[in-house]
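> Next come a sequence and a model predicted from it.
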Amino acid sequence: MRSDHVRLFQTLPHACGYFAERTAQNLVIDPASPQLDQLYGAALERGFRRAGGHLYFPHCASCHACTPCRIDIAQFAPDRSQRRCMKRNADLQVIESMAGYSTERYDLYERYLRHRHPGGGMDEADASDFRRFLTAPWSPTLFLEFRLGPRLLGVAVTDVCLNGLSAVYTFFDPEEHARSLGTYAILQQVELARRRGLPWIYLGFWIKGHPKMDYKRRFRPLQIRTSEGWADLP
């Protein structure tokens, strides 16, 4: 991906989703480009992230907290807590499904947002928000569904690229918090990457010490992208 071949736009300052007192800006690859599907893998390698039909990278003047990170599949081994998580959810069926809207998925998504993001605007998402945020016409997306019998407990929205998986978003039944379904979703994506012979899972951004983002350091060996390229997180 070369800047002379791909147009980049910078967004206007907007409220930061991680620090209430800060503003943020992103670099966005031209969303009208007909080559977004071909650019996606290279964009992941350079630390970009997909949200809906946009590929973006944080580009804030006074903050550099958002650090792209990825799991090294060949080297990853679950720790004791992660092994317990897998055992705790051994009764679930994991189904690779086509991405897209359904009433069942949307109802679960809505309940998850109401519980996790009350009063923040996201908890008012409608069906069009579901489609616009989680999928894009050009994205190689599948939904990993976690079911207890016929009941849908969680969905991991996963993009499957030639150079790895991108863990886009996970939503699950907030009443099933004891199952640690967020951790389980990442572990199942590790298994998916292994089945498909893919070397990386791109987890988006790690923020050191952030209560909602620091959990990613538990998936070791975790690599972070620095100004000099990818390196293992100490």
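Arrived safely. Residues are numbered from 1 along each chain as shown.

> CA atoms for contacts and neighbours, from now on please.
OK.

> Check the spacing between the residue nearest to the spatial centre of the chain and Gly100 real quick.
The chain has Val168 as the residue nearest its centroid, 2.6 Å off, counting by CA atoms, centre = their mean. Distance of Val168 to Gly100, given as CA to CA, to the nearest Å: 14 Å.

> repeat for Cys16
For Cys16 relative to Gly100 (CA to CA), the value is 28 Å.

> Neighbour count for the two, which is higher?
Each of Cys16 and Gly100 has its neighbours counted (other CA atoms under 10 Å); Gly100 has more, 16 against 13.

> Which stretches in the protein count as strands?
Along the chain, counting by DSSP state E, strands occupy 8-10, 14-15, 23-24, 26-29, 49-51, 54-58, 67-72, 93-98, 141-148, 151-161, 164-172, 200-206, 222-226, 229-232.

> could I get these as TSV with distance to Glu104?
What follows is the strands of the chain, written out as TSV (distance: least, CA to CA, whole Å):
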stretch	distance to Glu104
strand 8-10	36
strand 14-15	31
strand 23-24	34
strand 26-29	32
strand 49-51	22
strand 54-58	26
strand 67-72	30
strand 93-98	13
strand 141-148	11
strand 151-161	8
strand 164-172	12
strand 200-206	26
strand 222-226	34
strand 229-232	39
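
> this is the comparison structure:
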Amino acid sequence: MTRHPTDHPQFYLTAPAPCPYLDGKQERKVFTHLIGQHAPSLNDVLTHGGFRRSQNIAYRPACEDCRACISVRVRVDDFEWTKSLKRQWKLGKDVVGARLPPAPSAEQYDLFRSYLTERHEDGGMTEMSVLDYAMMVEDTHVETMVLEYRKSGPDSFITGVGEGPLLGVALTDQLADGLSMVYSFYDPEVTGVGLGTYMILDHIQRARRMGLPYVYLGYWVEGSPKMAYKARFQPQEHLGPDGWTLSPGQ
């Protein structure tokens, strides 16, 4: 059985592959394993350094001629509620997010497949089987949660759990200084509520209640339509050569 050191992680470099965000570009990633008792603290350190988690792997771009992928995090205490975001939050007033352990379900997978088919049919995750999805959720050595979003019921204000069909799911890591949204998806046929926006706003509110200063949104790529939505959540910090600094214009 292969064993990986946990006190002194080893880093590896992937071979070049087509970039999923910018046409004509090649991407490479540096990665390491997140396993064992030190995985939570290592995940904290690496997230601060611009890494993202996927199952028990932490990775970040290591492209030779491109630095377009920028790690972003929202400053919770200073978050600016624009008129548009206030409207989105109000539209979701009947949606409840329940915090659950990182365990997959058939209902989650069905929603995951519907989301990919409608929004990312040409993406790299479209071939994921139910077993692949289960591994994405439960193969973790860090503090991870699943947030399931449903319509509120008569007892939701007591139980914190909604009722009815599953509307959205967020796989989220809890760090020492924030919440890191690993992956989220939602019912593409639901109208009247911007579920993707609502789930980010819900994470910002949760982080505030938990006394956590940041919500990590992963990478923002200027010029990529897939990433444009992240710029709505201000103020945010970008990770650059001088560390985390306020994004331009703030």
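Looks like it came in fine. These numbers come from a predicted model, not from an experiment.

> and the alignment partner in the first structure of Phe185 of the second structure, what is it in contact with?
Under the alignment (TM-score structural alignment), Phe185 of the second structure pairs with Phe171 of the first structure. Residues near Phe171 of the first structure by CA atoms under 8 Å, 6 or more residues apart in numbering: 108-109, 112, 154-156, 182.

> need these in JSON lines with distance to Lys208 of the first structure and neighbour count, can you?
Shown next, in JSON lines, are those (distance: CA to CA, whole Å; neighbours: other CA atoms under 10 Å):
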{"residue": "Leu108", "distance to Lys208 of the first structure": "30", "neighbour count": "18"}
{"residue": "Tyr109", "distance to Lys208 of the first structure": "27", "neighbour count": "23"}
{"residue": "Tyr112", "distance to Lys208 of the first structure": "25", "neighbour count": "20"}
{"residue": "Gly154", "distance to Lys208 of the first structure": "27", "neighbour count": "27"}
{"residue": "Val155", "distance to Lys208 of the first structure": "26", "neighbour count": "27"}
{"residue": "Ala156", "distance to Lys208 of the first structure": "23", "neighbour count": "24"}
{"residue": "Gly182", "distance to Lys208 of the first structure": "19", "neighbour count": "17"}
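
> Isn't Ile201 of the first structure up against Asp72?
Yes. Contact criterion CA atoms under 8 Å: Ile201 of the first structure and Asp72 qualify, at 7.1 Å.

> So if I had to pick from those two, which one is more boxed in?
Set Ile201 of the first structure next to Asp72 and count neighbours by other CA under 10 Å: Ile201 wins out with 27 against 21.

> Ala77 of the first structure and Arg220 touch, don't they?
Yes. The criterion here is CA under 8 Å, and Ala77 of the first structure meets it with Arg220 at 7.4 Å.

> how far away is Pro165 of the second structure from Arg150 of the second structure?
Distance, Pro165 of the second structure to Arg150 of the second structure, by CA to CA: 6 Å.

> More neighbours: those two, which one.
Counted by other CA under 10 Å, Pro165 of the second structure and Arg150 do not tie: Arg150 has more neighbours, with 20 against 12.

> Tell me which residue of the first structure lines up with the more buried one.
By TM-score structural alignment, Arg150 of the second structure lines up with Arg147.

> residue contacts, that match?
Per CA under 8 Å, 6+ apart, neighbours of Arg147 of the first structure: 92-95, 153-154.

> how about 6 Å then?
Going by CA atoms under 6 Å, 6 or more residues apart in numbering, Arg147 of the first structure touches 92-93, 153.

> again, but for Thr140 of the second structure
55-56.

> ok, the counterpart of it in the first structure to Leu55 of the first structure distance?
Taking TM-score structural alignment as the criterion, the aligned counterpart of Thr140 of the second structure in the first structure is Pro137. Pro137 of the first structure is 13 Å from Leu55 of the first structure, where distance means CA to CA.

> any idea how far the match of Thr140 of the second structure lies from Gln25 of the first structure?
From Pro137 of the first structure to Gln25 of the first structure the distance is 25 Å (CA to CA).

> With Tyr202 of the first structure instead?
Tyr202 of the first structure is 21 Å from Gln25 of the first structure, by CA to CA.

> okay, these two: which has more neighbours?
For Tyr202 of the first structure versus Gln25, the count of surrounding residues by other CA under 10 Å is larger for Tyr202: 27 against 19.

> Give the closest residue to the more buried one in space, chain neighbours not counted.
Distances taken as CA to CA, 6 or more residues apart in numbering put Arg70 closest to Tyr202 of the first structure, at 4.2 Å, once the chain neighbours are dropped.

> Tell me how many other residues crowd that neighbour.
For Arg70 of the first structure, using other CA under 10 Å, the count is 33.

> Look at Gln223 of the first structure and say how many residues are nearby.
22.

> Between Ala77 and Arg220 of the first structure, which has more neighbouring residues?
When neighbours are counted by other CA under 10 Å, Ala77 of the first structure and Arg220 differ, and Arg220 comes out ahead with 19 against 15.

> Return the residue of the second structure aligned against the more buried one.
Match for Arg220 of the first structure (TM-score structural alignment): Gln234.

> how much space between its match and Tyr214 of the second structure?
11 Å.

> Same question for Ile57 of the second structure.
On the measure of CA to CA, Ile57 of the second structure and Tyr214 of the second structure end up 22 Å apart.

> So for the two, which residue has more residues nearby?
More neighbours surround Tyr214 than the other of Ile57 of the second structure and Tyr214, with 25 against 17 (other CA under 10 Å).

> Which of the strands of the first structure sits closest to Pro118 of the first structure?
Smallest distance to Pro118 of the first structure across the strands of the first structure (CA to CA): 14.6 Å, for strand 164-172.

> tell me the average deviation of that closest one from the second structure after fitting.
For strand 164-172 of the first structure, the mean deviation from the second structure after alignment is 0.7 Å (mean CA distance after the TM-score superposition for the first structure).

> Distance from the chain centre to that strand, please.
Computed by CA atoms, centre = their mean, to the nearest Å, the chain-centroid distance of strand 164-172 of the first structure equals 4 Å.

> Ok, stretch 192-212 of the second structure next?
12 Å.

> Not counting it itself, show me its contacts.
76, 91-92, 177-178.

> Which positions within that stretch qualify as buried?
193-208, 212 (16 or more other CA atoms under 10 Å).

> What is the burial count for Ser129 of the second structure?
For Ser129 of the second structure, using other CA under 10 Å, the count is 12.
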